[in-house]
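K.L.:
Sharing a model prediction with you, sequence too.
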Amino acid sequence: MVSAPLALPMDVALIGLLGAAVLLYSIQDELPAVDALLEVKLEEPLRIYTADGSLMAEYGVQRRRAVDFEDIPPDLVNAFLAAEDSRFYEHRGIDVIGLARAAYAVAQAGEATQGGSTIPMQVARNFFLTPEKTIKRKVSEIMLAMRMETTLSKEQILELYLNKIFFGNRAYGISAAAEFYYSKTLDELSLPEMAMLAGLPKAPSANNPLADPERARERRDWILDRMLALGYVDEVDHSMAWVSPVTAEAYVAPVEFEAGYAAEMARQAMVERFGAEEAYRLGLKVTTTIDEKLQTESDRALRRGLMAYNRRHGYHGPEDQLENVGDMSDESLDAYVAARPAVPDLPVGVVLEADANKAEVYLGGGETRELRLWQVNHMRKYVNENAKGRRQSRVDRVIATGDVIRLRQNNKGSWILTQVPTVGGALVALSPTDGAIRAVSGGYEFDWSKFNRATDARRQPGSTFKPFVYAAALGKGYTPASLVSDTKKSFGSWKPKNADGKYMGTIRMRVAIAKSRNLAIINQLDRMGIDYTRDFLQRFGYSMEDMPRNYGLALGGGSSTPLQLAAAYAVFANGGYQVEPHIVQRIEDANGNLLFAAEPPQACVSCWLELEAGEAEVHGLGEADSPLAQQVLDPRIAYNMTSMLQDVITDGTARRARRLGRSDLAGKTGTTNESRDSWFAGYMPRLVAVAWMGMDDNRPLGSGEWGGTAALGMWVDFMADALEDEPIAKIKRPEGMVPVRVSAATGRASSGGSVLEYIRSEYQLMTLGPNPVKYAAASGRSGSSNARRSRSGPRRSAPRRSAPRVMDELF
């Protein structure tokens, strides 16, 4: 019988033992199966590639990459054993001697220089992923470590540890760490680099060679000393490694092809598909539809066009100003220059000194350039969109000390003053066969402005919208020979006018679109009805919200992005099929398994084009068995519209494109009120491209910046290179069309007519349409140009009349 004085302590002890037993029992049930620990989830960054296979961008919050134990160099394993668990091969999950040694080291040094947890315990802690310091968690670690020791081999435990451990900077696993800090594979690492990596798991932030190189080196050298003491390395290797400098550098993705706007579009598509977190962890390999040649030419053409505008309108001054620049060290200047947005071929410069004759400009890295008067005085000061200041006679009246400027090389290789263009612009090209986006340039440079004007800038399309309204007219039974009225008319309080203030009278629809007559299309819209027209225009992908329910619809008074406009013009280019613009072609996971392959609906190429012998019927980037796209437009209407839009180039507002020397080009210029937007939308049957220029804040571009100048110049520049090796495309004339001779003046069918039109067979006797406009000859200098020949008909002798100067303008 237990005496009373001992009863209470024994009861307490018994309760404690029972409590411990309950705790152990509960923990036993909560411990994961060892097999679950063996599953190392690969977590790799998102990588975006061109259609040609070049890396465009890499995005990701962390890197996790597994390797087999046999692929890990022995010296690397030994470095970790020396740093974390030198008795690893001797203990069974818990190292009592190691714990005692760690405690003694703490007492001697006053800080933890070596850990008490074994590698199996660290694996267990990594699994639980919780920082709480409780008895239950510690016991769980110990029990799981012991279970691993009875189930797994030592090599399996090491492999598990080296693949799961965190190395800082979002790198998990030794392979990912080697890539991030040294851009190397494991077998390429040197001994000091191995020791440096082995020092990271204990304190990934404090021992990080990027954040604190000195502290990281101390940790590395301590590990090298341990390796020597344990016999893992000899004196020679130890000495050479010990004196090695810290060489770690943050990993930079080896981008092989720069296309920031396209890469960002693909990134956004992955976030939408997989979610904001998973998109960056699954190691997705995304192959886009971007063609490297076309993208290069798109960027080049857009930059040339924007820079040309820049030169026409003057210098806006420095992009920044530094006070007391003379007191700044080279290191401070280098840091400042490095922080400025990188813009291709336009390096940053800081003006150190400037006087009447020269200026000294610092470019970074100790490099300076001297600018003389002839290198700066071409940059006349911007006054407003229509005026520049006079040319200066002193350098310091153009640039001043402390100015942050940009330089560029001229044709002779000399550096001259410039600026990043203040105007915005976009150029997008897509395949009309399947909607694959082949090139997209959303601004001068992505790092300078990440706003993608090709996809996100909703602007008034101006006269580039007129072809859709004329297509609606053809759909109602009118023909290219139908007369339209380019005459003055009021619509309530609105009194629209042509940009030149002149009127051409009654003219054929073909002439009206080539000359881009505002009153002609407004009067035609009035005859057709706004509701009918808006309903018809949905065939081109526009919603009712995009189109105003008023007469401004005829002049592009709604809204459109350049990409949206390109998709709409694809309907003309491919014979009437509606295709969906897309930039993602394939998605693979980290193991190369196919997750997605685009199979976009495709237009029927053989229905529309005369193909060469042996040429593939479908030319899209998708699978060969992709479904046929929906045909939203009668191919005969597409044929007529293409013919009329070719006249815009041969005899209309886009004559500048004739220098390309191609007969298969069609398109339309567009300029909005006060030249706030300059557009050109054009195509040939295998490629659609849209160019736009405008101020992001919608200020006017200035006089002369019309669709036929600013935007068309970029488009022609792009197409000249894009179509360099592309044969002339020949369109098949759809069935159900008959040749009809019509009068150039009246549009009526006439055996002696000077204009040859192909008319839908059901309308061959009704060339003027269901509600004909009465022909009335115009007189005076603003008279009709009906006598001018059609592109598709022969020239005849006729009195020459002056055609008014054309400028598309939205009122």
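P.N.:
Perfect, I can see it now.

K.L.:
contacts, neighbours, all on C-alpha from now
P.N.:
Fine.

K.L.:
what's the neighbour count on the closest residue to residue 601 other than its chain neighbours?
P.N.:
Spatial nearest neighbour of residue 601, chain neighbours left out: residue 629 (4.3 Å); criterion: C-alpha to C-alpha, 6 or more residues apart in numbering. Other residues near residue 629 come to 18 when the count uses other C-alpha atoms under 10 Å.

K.L.:
for stretch 537-551, which positions count as buried?
P.N.:
537-542, 546-548, 551 (16 or more other C-alpha atoms under 10 Å).

K.L.:
Show me which of those is closest to residue 358.
P.N.:
Nearest to residue 358 among the buried residues of stretch 537-551, counting by C-alpha to C-alpha, is residue 546 at 53.7 Å.

K.L.:
residues contacting that closest one?
P.N.:
Residue 546 is in contact with 558-560, counting by C-alpha atoms under 8 Å, 6 or more residues apart in numbering.

K.L.:
Would you format those as JSON lines with distance to residue 435, secondary structure and neighbour count included?
P.N.:
Below are the contacts of residue 546 laid out as JSON lines (distance: C-alpha to C-alpha, whole Å; DSSP: H, G, I helix; E, B strand; the rest coil; neighbours: other C-alpha atoms under 10 Å):
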{"residue": "558", "distance to residue 435": "23", "secondary structure": "coil", "neighbour count": "22"}
{"residue": "559", "distance to residue 435": "20", "secondary structure": "coil", "neighbour count": "20"}
{"residue": "560", "distance to residue 435": "17", "secondary structure": "strand", "neighbour count": "23"}
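
K.L.:
can you list the residues you listed in a markdown table and add distance to residue 363?
P.N.:
Shown next, in a markdown table, are the contacts of residue 546 (distance: C-alpha to C-alpha, whole Å):
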| residue | distance to residue 363 |
| --- | --- |
| 558 | 46 |
| 559 | 43 |
| 560 | 41 |
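
K.L.:
adding another structure so you can compare the two:
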Amino acid sequence: MLLVFLLLSSAGGILSAGFAAPFVGAASAITNASAQLFEELPSDFEIQEPSEVSVIKASDGTQIAEFYAENRIVVPLSDISVNMQNAIVAVEDQRFYQHKGVDPTGMMRALVSNTQSDSRQGGSTLTQQYVRNVLVEAGLKEDDPAAIQEATESTIPRKLREVKYSLTLEQKYSKQQILEGYLNIAPFSPSTYGVEASAQHYFSHSAKEMTVPEAALMAGVTNAPSAFDPVAYPEYAKKRMDWVLSKMLEEKFITQEQHDEGVATQIADMLNVKPEQAAGCGAAGNAAYFCSYVVNEILNSDIYGKEVSDRRQLLVRGGLTITSTLDLGKQQAAQQAIESVIPTDDPSEAKTTVASVEPGSGRIIAMAQNTAFGSPDETHPQATQVVFAADAKHGGSASESGSSGFQPGSTFKAFILAQWYQEGRSGYTTLNTRPRQFSASSWNISCAPELADSWAPQNVNSSLDGSHSVVSATQQSINVGYAEMLNMMDVCAVTDLAAKMGITTNDGSPLEPRPSIVLGSQEVPPLNMAAAFATFAASGTYCRPIAIDSITDTNGTEMAVPSADCSQAMTEEAANKTANTLTSTTQAPRGTAKDAAFGRPIAGKTGTTDNNDNVWFVGFTPELSTATWVGHSDGYWPLNNQVIGGRMYGTIYGSDLAVPIWRNYMSAALEGAPVQSFPPADLGGGGGSSPSSSGGSGGSGGSGSGSSSNNEG
């Protein structure tokens, strides 16, 4: 205890070189007894795995983003060059293999040197330095500033605790394990931690391949990573490197010839600096918004921690490998389809997004939009981090009403059609499509009767007035016809069915069962629409959108991932009837989406909202469902009468902007894939054929306009 006190007191400069000298001769005997310096050693010191980089990968394994608090790659000692192991021992702790965690000889040497010159030498062993790094890392992981300060403050109690922990560590772990831990946790450049990430940064190769000069350079840097950074200060780094080489020669780790060769080696000849990849979704290119969705999926799931702060720490420190559902080829096709119609930062400020999911699994295949990810600047004045396709929990925007997404217009008619068939009704029922007023008393709203109101919807033009079948009303998106269909059913049944397919408010409750829901007056995220329409392609099976296929932790252990929770939302028969009826919208000459055709069976629904401020097309094939939205992200105002994407438009409908983007994407995404057809369905229950039975796959789009009285598809 007297020795420890005297050695620690040297930090305050209270000992002279002459007073310290008698202790040097006794150091050897004291070293052998160092484990008995304290009667009781602490049992609460446990080494945690150091923070590592987490990565998000596309479904094919290609890395798209990484996240870290400290840029570190942990490797075993066998993957670290012996040159590097020797260099760090030579410069930091020459008696590493002799002492038992605390080195009185080294402390005395530092004490004498520090009292006889202006330079300062540390008396801490590698084990002590490792303990200090471990304690700091634990404080960082727990987001505990007090613990970090306690691990680094210049006090005798802190040093005493460090000594006791070091003695404990040496009893529990081998020298090789301690050296491995130190080489993986300490900083070896201003921006990287551990020798592997630092070797990759400075030399563009692994730590296992490090030469003697490279090892000497990096071992010298760790003493003061910013001051000795060879990129910023090559002269200082070279002097430090040469000093490390001399220490390696002194300890007989290298020969004189190796020393001389190392000294003759210039910094510029060694460096092959690999730029550090920025952390976060901003580095994910056109997959940045999908990346943001993945991050929010993790932060919102209690699978990954009780509190959001715990989940964030796991992401930036846990060394996770997150394999996502993203198809890079289809993602690129989605971005190109968007740019071909409304380029990024288009002067019109019109925004668009494409969200694509796989029917029957819920896997998100692509998610793109025409903005740069980040904050607005001179280069990208319309940049944003808002994910247009997603709900508020996954990075989307939320309106003052608490909903997220955009008004879907007549795309919502698909859910009325689905409930129609769910109740066993016929697609050939004749509807009165003449504009008229529906009285409040005529509506059946069992779950909220107070929402019943008189309503007089209008058609987009008078040519649609008269009598039409359900199939015809769908094909031409006839507002009054669909109002009559809803008037014949319980409005709550429609909103309940839509909720089963993910069309809800932000809190998961059904949309308000108002009559005007026929025309899509309540906001819905595009991704949710793509997943809902996928239910029709999957014969009634709805799957919640998922973005993650698998996650492994730093040890390669599989972790749980959010489930798609697939369920049978509607009967197979009703779903197949809905899908077949929706093929009529893509068939010429009357289909509102006839221009969507690209040579294979497709189905879907266009949508245009009040004042033509939001336009949509949600369409699907048996293997892929995609929603395309165009509008303004920060409010509702008309898209009409302006130049968008270099083209002048008059009155804009879903067929004008959303359909071409959808077609360009889907045709590229499915290029070369086998052509699949929808299951045949009897729409009338009395022998009538379905619209797609003849192989029709057309598409275009006369559309309509309006508000709660005049929306169209």
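P.N.:
Structure's in. What do you need? No experiment lies behind these values; they were computed from the predicted model shown.

K.L.:
if we can go back for a sec, put together CSV for the buried residues of stretch 537-551 of structure 1, with distance to residue 174 of structure 1 and secondary structure on each row.
P.N.:
Listed next are those as CSV, based on distance: C-alpha to C-alpha, whole Å; DSSP: H, G, I helix; E, B strand; the rest coil:
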residue, distance to residue 174 of structure 1, secondary structure
537, 58, helix
538, 56, helix
539, 55, helix
540, 53, helix
541, 51, coil
542, 52, coil
546, 53, helix
547, 57, coil
548, 60, coil
551, 67, helix
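
K.L.:
How many residues are close by the alignment partner in structure 1 of residue 533 of structure 2?
P.N.:
Matched by TM-score structural alignment, residue 533 of structure 2 corresponds to residue 569 in structure 1. Neighbourhood size, residue 569 of structure 1 [other C-alpha under 10 Å]: 29.

K.L.:
once aligned to structure 2, how far is the helix or strand hosting residue 569 of structure 1 on average?
P.N.:
Assigned by DSSP states H and E, residue 569 of structure 1 belongs to helix 562-573. Taken over the aligned residues, the distance from helix 562-573 of structure 1 to structure 2 averages 1.0 Å (mean C-alpha distance after the TM-score superposition for structure 1).

K.L.:
My read is that residue 121 of structure 1 contacts residue 91, right?
P.N.:
No: between residue 121 of structure 1 and residue 91 there is no contact under C-alpha atoms under 8 Å: 11.8 Å.

K.L.:
More neighbours: the two, which one.
P.N.:
Set residue 121 of structure 1 next to residue 91 and count neighbours by other C-alpha under 10 Å: residue 121 wins out with 23 against 16.

K.L.:
in the helix or strand encompassing that one, what counts as buried?
P.N.:
Following DSSP H and E, one finds residue 121 of structure 1 within helix 119-128. Neighbour-count burial for helix 119-128 of structure 1, counted by 16+ other C-alpha under 10 Å, picks out 119-127.

K.L.:
Tell me how far residue 366 of structure 2 lies from residue 134 of structure 2.
P.N.:
To residue 134 of structure 2, residue 366 of structure 2 is 41 Å away according to C-alpha to C-alpha, to the nearest Å.

K.L.:
Kindly report the same for residue 504 of structure 2.
P.N.:
47 Å.

K.L.:
and if you look at residue 201 of structure 2?
P.N.:
Where residue 134 of structure 2 is concerned, residue 201 of structure 2 sits at a distance of 23 Å (C-alpha to C-alpha).

K.L.:
same question, residue 653 of structure 2
P.N.:
Taking C-alpha to C-alpha, one finds residue 653 of structure 2 at 61 Å from residue 134 of structure 2.

K.L.:
Check residue 525 of structure 2 too.
P.N.:
45 Å.

K.L.:
next one: residue 315 of structure 2
P.N.:
Going from residue 315 of structure 2 to residue 134 of structure 2 by C-alpha to C-alpha gives 19 Å.

K.L.:
And for residue 265 of structure 2?
P.N.:
From residue 265 of structure 2 to residue 134 of structure 2 the distance is 34 Å (C-alpha to C-alpha).

K.L.:
Check residue 579 of structure 2 too.
P.N.:
Here the criterion is C-alpha to C-alpha. By it, residue 579 of structure 2 lies 59 Å from residue 134 of structure 2.

K.L.:
so how many other residues sit close to residue 300 of structure 1?
P.N.:
When neighbours are counted by other C-alpha under 10 Å, residue 300 of structure 1 registers 16.

K.L.:
can you tell me the helix or strand for the alignment partner in structure 2 of it?
P.N.:
Aligned against structure 2 by TM-score structural alignment, residue 300 of structure 1 finds its counterpart in residue 336. Residue 336 of structure 2 is part of helix 328-341 when elements are defined by DSSP H and E.

K.L.:
Can you name every helix or strand that the very next helix or strand once past that helix contacts?
P.N.:
Later in the chain than helix 328-341 of structure 2, the nearest helix or strand by DSSP H and E is strand 351-357. Applying 3 or more C-alpha pairs under 8 Å, 6 or more residues apart in numbering; DSSP states H and E, one finds that strand 351-357 of structure 2 contacts helix 328-341, strand 364-369, helix 526-537, strand 624-631.

K.L.:
Which residue in structure 2 aligns with residue 655 of structure 1?
P.N.:
Residue 655 of structure 1 maps onto residue 594 in structure 2, by TM-score structural alignment.

K.L.:
What is the burial count for its match?
P.N.:
By the criterion of other C-alpha under 10 Å, residue 594 of structure 2 has 24 neighbours.
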